[in-house]
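Peer 1: Turn this into a structure:
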Amino acid sequence: MLTVALFAPLLGALVLTATSRWSAFQARFIAASLSAVSLLALVAAWLAFDPAGPLFQHIEEVQWVPSLGMAYRVGVDGIALAVSTMSALLFVAAIVYPFDTKGETRQYYAWLLFLNSVSLGVFLALDLLMFYVCFDLTLVGMYFLIGRWGHGNPQLAAFKFFLYTFAGSLVLLLGIIGLYLSLDSPTFDMRVIIEQQPLAGGGIYASLVFVAMMVGLAIKTPLVPVHTWLPQAHVDAPGPASAILAGVLLKMGTYGMIRLPLAMLGETFARFALPVAVLALVAILYGSLVALGQDNLKRRIAYTSINHMGYTVLGIAVAASLIGGHEEARRLALTGATVEMVAHGLITGSLFLISGSLFQRTGDYAMERYGGLARRAPQLTALTVLAAFASLGMPGLAGFVAEFQVFTGTFAVYPWLAVLGVLGIVVTAALFLDLLRRLFFGALPEHLDDFPDLDRTEISVLGGLALGVVAIGVAPHFLLDLIEASSGLLMGGR
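Peer 2: Predicted coordinates for the structure are as follows:
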């Protein structure tokens, strides 16, 4: 199942690349069909997953270079399955969503499918080298999507994105090599490394490996102060690519923190848990405050991603702490961090798709150019309001479930961080209410007299994502049951 999920999009990319005879409709149909096959394979894996079973399931393995411990290894725990399924869903949404491909439809969908495949490779890999290769290749796909189909100054934004995040990947590679060299028997098998904990009590060497991994993953997340590549990349990227960048690629940083330093360097992470939690708090407050000051719609949404990824990192740091008597709180924080990854993907993915629709109708992200759209576009208004309220953590929606768990776990371990972190939620509420006021209420400018509401495809895609947001908010047990089992197993060994 996992191999099908991983290679179906890549097959589609190869089919679209092999010949130029495909029409725009055919290229879009091929892309949507094979991305949907990938999603259905992950749904099947979800249905067959046993929460009471071992940590990693659906394992598929083919040896590559046995002497060096290299192999094609894929498998999932509940955390990986939740994040990868959300990612596959978001890719389907981005591919189906209407977008002007500038006469290069075949190439556009080929790059989206390539990015789909390597992105899932990050979440499904159980081989450390395979994880890194896929982690690095995502930069290539996003570079071309921004540089070719972006707007504003897309080549500069793509260059900055690639160079900055590639530097982070190289630092991560140093950490992976350091971890690999510490093993008695060479292997890249994540299961073996997690079981052996090779750098437990490793002193300065273990600390250097941990710092290298965290710096590389923090750039991808991104955490303050290594976040400066993100706003411009989002502003100049096409709407669907922004949805993937925020909804999928940022999760590789936080997912990597769970899969690598938390699972493989537990003792070392515990020593750094408080500083990492403080950095997460800085990201929460900084992201929300800077977002509040943005007049550009896309830039405002981009800074909220820094804020929300701060919640995720805070939950991971709390899970890593070894403060006695708080095992349940740490497990709850890790579950909340994973739910936040899923919720943020659905919510912010929707917001970036909406911003893309606005840009395609007006060619502008400046919020002062809008107003009064509630009368002209009621369906757009309703779906934007729902996504905005989910992002600010309104009860009954996915964001609340995630943030409640993160802050409950944090309050038990680092109460002062939880109290300060709540201020970020207040500012987030202010910035989204202001966004809704400026876009949809007040007088309608003359240049928007003919502004069209969402079409059927846009409503279907955004409505599907909204349904997921509401389902997690109202009846989250289907997601929590999957994640909690794996969180408990990860925390049980610490």
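
Peer 1: okay, CA-based contacts and neighbour counts for the rest of this
Peer 2: Fine.

Peer 1: Strands of the stretch 51-200 of the chain, start to end?
Peer 2: Taking DSSP state E, counting those that start in this stretch as the criterion, the stretch 51-200 of the chain carries its strands at 57-65, 70-76.

Peer 1: Would you reformat those as TSV and include mean neighbour count?
Peer 2: Converted to TSV, these look like this (neighbours: other C-alpha atoms under 10 Å):
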stretch	mean neighbour count
strand 57-65	14
strand 70-76	21
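
Peer 1: Can you lay out those as JSON lines showing distance to P225?
Peer 2: Rendered in JSON lines, the data for the strands of the stretch 51-200 of the chain read as follows (distance: least, C-alpha to C-alpha, whole Å):
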{"stretch": "strand 57-65", "distance to P225": "37"}
{"stretch": "strand 70-76", "distance to P225": "32"}
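
Peer 1: To F25, which of the ones you listed lies closest?
Peer 2: strand 70-76 (33.3 Å; C-alpha to C-alpha).

Peer 1: chain center to the closest one: distance?
Peer 2: Relative to the mean C-alpha coordinate of its chain, strand 70-76 is positioned 21 Å out (C-alpha atoms, centre = their mean, to the nearest Å).

Peer 1: what helices or strands is it leaning on?
Peer 2: Counting contacts by 3 or more C-alpha pairs under 8 Å, 6 or more residues apart in numbering; DSSP states H and E, strand 70-76 is packed against helix 2-18, strand 57-65, helix 105-124, helix 128-149.

Peer 1: which residues sit against stretch 225-233?
Peer 2: Stretch 225-233 has contacts (C-alpha atoms under 8 Å, 6 or more residues apart in numbering) with 146, 154, 157-158, 160-161, 164, 218-219, 222, 299, 302-303, 306.

Peer 1: ok, back up a step: compare the helices and strands packed on strand 70-76 and report which one is nearest to V209.
Peer 2: When the helices and strands packed on strand 70-76 are compared by C-alpha to C-alpha, helix 128-149 sits nearest V209, at 14.3 Å.

Peer 1: buried sites along the closest one?
Peer 2: Burial within helix 128-149, assessed by neighbour count using 16 or more other C-alpha atoms under 10 Å, is assigned to 128-132, 134-139, 141-149.

Peer 1: Second chain to compare with the first, below:
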Amino acid sequence: MNDFPFLSALVITPLLGAILVACVPRAKPFQAKAIALGVSVLVAIFAAGAALTFDYGSDAPWLQQVESYPWIPAWDLSLTWGIDGIALVLVLLTALLTPIAILAAWRDLNSLHRSVPAFFALILALQGTMLATFLAGNVLLFYIFFEAMLVPMYFLIGSYGSGPRRQYAAVKFFLYSLLGGLVMLVAVIGVWVASGGVFDWATLVGADGADPALALEAGALQNWLFLGFFLAFAIKAPFFPFHTWLPDAGGAAPAAVAALLVGVMDKIGTFAIMRYALPMFPDAAQTFAPWAIGMAVIGILYAALVAIGQTDLKRLVAYTSIAHFGFIGVGIFAFTQASATGAVLYMVNHGLATGLLFIVVGMLAARRGSSLIADYGGAAKTLPLLAGVFLLAGMASLALPGTAPFVSEFLVLLGTFSVNQPVAVISTLGIVLAAAYVLWMYQRTMQGDRNPKLDQMKAMKRDLTVREKALVTPLVVAIIFFGFYPQPLINAIEPAVENTLQYVQLDSTPDDVATGDEADE
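Peer 2: This is a model prediction of the structure:
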């Protein structure tokens, strides 16, 4: 089993599955759905295999299960895949959310005048390209898939989204991301020139134990290359002020697609900061850390305030995600073991909570035919189970103790407080504002006086179906389980975080807090 190429299988399987599903005749939608679901389950099995064969020891190699295949010999390029603890937990998140998203969209597409096979083929293509970005072992390969994943998401929003502005949202998403990617391409070429023609990530940063091929002195060149990468990642995340595409895209996309967009795709930006920006440009990372933290803190407060004023459920959830990414940004650039571990943990837990929240909102919108908050009111009286899941997702979104995001937020704030008390204190205001917008959202939709129009709709009297229970249960269980026992995720994350922070030379301080096994001792 240790010799099985799990990483190649994780990339190739969904891409081949996408081709297979795309070839299914449009008149056979069930066959397309079944194949897509089967492929996504197979991908989940491969992800579990990668997790079971992963070495969680502190002395294990940084990049594990490395696979390398000849690609472009003239440039000495290979197709290289590798995985560390940060990539592993995000791969598992992707493998979990994709079949859930497929099940969530199972019935919704029947009323659309678009090809069902094409939709599910695009979902699998999106999954394959996202997994490739997490597993890429060289910078050029990462860049190719970083840009390639824009294509399926563009069509999923523009062709299968809802609302009169879906085309606008799709184009805005594509142009923002493409602009960031083109700036990064210039920086990628700069890295190739500065390193003497090296794209292999482990060689560039010296993760293989050798001297780093990219050993730039602190100064203008390193700063500009860092900014080239950081801009692309900040747009993808998205960080304030590069966030404006997300509310439009999240509001227009089908709920299942929005769950993948915010739950997984956006994490590629924060993941890439940890994987590429910090170890490749450590001095520049320290130079621009105050600016990055400032952007993150503004994002926390601004997005939370704007979320309070939203009238559309999907746009509200999108704005909450911008605030959450602010916490992730603070955790990364505080440069402490606890804050960075909490930031990576936040990536996973935010994907679980926000993925569930988008899916529940999609269930409500499918029943009511609207995602406007004003069209609801008192819905819990006939949808008690759906209302209960909605409440849990909302409580997880505001990081209530006992839910998985609480552990992440606690580590981020505790680790940040040890080195930057004002930032930690100001960031906590985001928690208060989160309680306001979540409780307001739930009160207006589920509680209070019942909207008379709901009694005229049979769908608004149909609680969770068997299919819907099956797709929300894994997320509910994960949110509660990791809320009380996050250690399995921390065991995977901590070694990779330690390796990353060694490059910025602030991997620990006397006042830092322990996590993982150290905390148990």
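
Peer 1: And the TM-score, once the two are fitted together?
Peer 2: After superposition, the two chains reach a TM-score (TM-score structural alignment, normalised by the length of structure 1) of 0.95; 483 aligned residues with a C-alpha RMSD of 1.3 Å.

Peer 1: now the helices and strands packed on strand 70-76 of structure 1 as TSV including distance to G256 of structure 1?
Peer 2: What follows is those, written out as TSV (distance: least, C-alpha to C-alpha, whole Å):
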stretch	distance to G256 of structure 1
helix 2-18	18
strand 57-65	18
helix 105-124	9
helix 128-149	9
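
Peer 1: do you know which of those lies nearest E327 of structure 1?
Peer 2: Distance to E327 of structure 1, taken as C-alpha to C-alpha, is lowest for strand 57-65 among those, at 24.4 Å.

Peer 1: which bit of structure 2 covers the closest one?
Peer 2: The aligned range for strand 57-65 of structure 1 in structure 2 is 64-72, by TM-score structural alignment.

Peer 1: same thing with stretch 422-433 of structure 1?
Peer 2: Taking TM-score structural alignment, stretch 422-433 of structure 1 hits residues 428-439 over in structure 2.

Peer 1: Just give me how far that stretch sits from the chain centre.
Peer 2: Taking the mean C-alpha point of stretch 428-439 of structure 2 and that of its whole chain, the gap between them comes to 21 Å (C-alpha atoms, centre = their mean).

Peer 1: Contact partners for S117 of structure 1?
Peer 2: Each residue near S117 of structure 1 by C-alpha under 8 Å, 6+ apart is listed here: 5-10.

Peer 1: who's in contact with stretch 287-294 of structure 2?
Peer 2: Everything outside stretch 287-294 of structure 2 that qualifies as a contact, by C-alpha under 8 Å, 6+ apart, is 329-330, 333-334.

Peer 1: Quick check: buried residues in it?
Peer 2: Neighbour-count burial for stretch 287-294 of structure 2, counted by 16+ other C-alpha under 10 Å, picks out 288-289, 292-294.

Peer 1: what range in structure 1 does it sit on?
Peer 2: Per the alignment by TM-score structural alignment, stretch 287-294 of structure 2 matches residues 271-278 in structure 1.

Peer 1: Mind reading off the mean deviation between the matching stretch and structure 2?
Peer 2: Its match in structure 2 and stretch 271-278 of structure 1 itself, once the structures are fitted together, sit a mean 1.1 Å apart by mean C-alpha distance after the TM-score superposition for structure 1.

Peer 1: SS state for V419 of structure 1?
Peer 2: The three-state label for V419 of structure 1, taken from DSSP: H, G, I helix; E, B strand; the rest coil, comes out as helix.

Peer 1: which SSE is the closest residue to it other than its chain neighbours in?
Peer 2: Here the nearest residue to V419 of structure 1 in space, its sequence neighbours aside, is F411; by C-alpha to C-alpha, 6 or more residues apart in numbering that works out to 7.6 Å. Taking DSSP states H and E as the criterion, F411 of structure 1 maps to helix 398-413.

Peer 1: hmm, back to that, top of the contacts of stretch 225-233 of structure 1 by number of neighbours, please.
Peer 2: With neighbours defined as other C-alpha atoms under 10 Å, the most crowded of the contacts of stretch 225-233 of structure 1 is I306; it has 29 neighbours.

Peer 1: Show me the longest helix that occurs in structure 2.
Peer 2: For structure 2, the longest helix by residue count, based on DSSP state H, is helix 337-368.

Peer 1: Trace it over to structure 1 and give me the residue numbers.
Peer 2: Under TM-score structural alignment, helix 337-368 of structure 2 corresponds to residues 331-362 of structure 1.

Peer 1: just stretch 398-406 of structure 2 next, same as before
Peer 2: Residues 392-400 of structure 1 are where stretch 398-406 of structure 2 aligns, with TM-score structural alignment as the criterion.

Peer 1: Tell me the gap between the match of stretch 287-294 of structure 2 and the middle of its chain.
Peer 2: Between the centre of stretch 271-278 of structure 1 and the centre of its host chain there is 22 Å, according to C-alpha atoms, centre = their mean.

Peer 1: Check stretch 152-162 of structure 1 too.
Peer 2: 20 Å.

Peer 1: coming back round to it: check the mean deviation of the longest helix of structure 2 from structure 1.
Peer 2: Following the fit onto structure 1, the mean deviation recorded for helix 337-368 of structure 2 is 0.9 Å by mean C-alpha distance after the TM-score superposition for structure 1.

Peer 1: same check, this time on stretch 38-45 of structure 2
Peer 2: Averaged over the aligned pairs, stretch 38-45 of structure 2 sits 1.0 Å from structure 1 after superposition, using mean C-alpha distance after the TM-score superposition for structure 1.

Peer 1: Give me the contacts around that stretch.
Peer 2: By C-alpha under 8 Å, 6+ apart, stretch 38-45 of structure 2 touches 9-10, 13-14, 17, 92, 95-96, 98-99, 124.

Peer 1: Let me know the distance separating the aligned residue in structure 2 for A82 of structure 1 from K267 of structure 2.
Peer 2: A82 of structure 1 maps onto V89 in structure 2 when the alignment is built from TM-score structural alignment. From V89 of structure 2 over to K267 of structure 2 the distance is 11 Å, taken as C-alpha to C-alpha, to the nearest Å.
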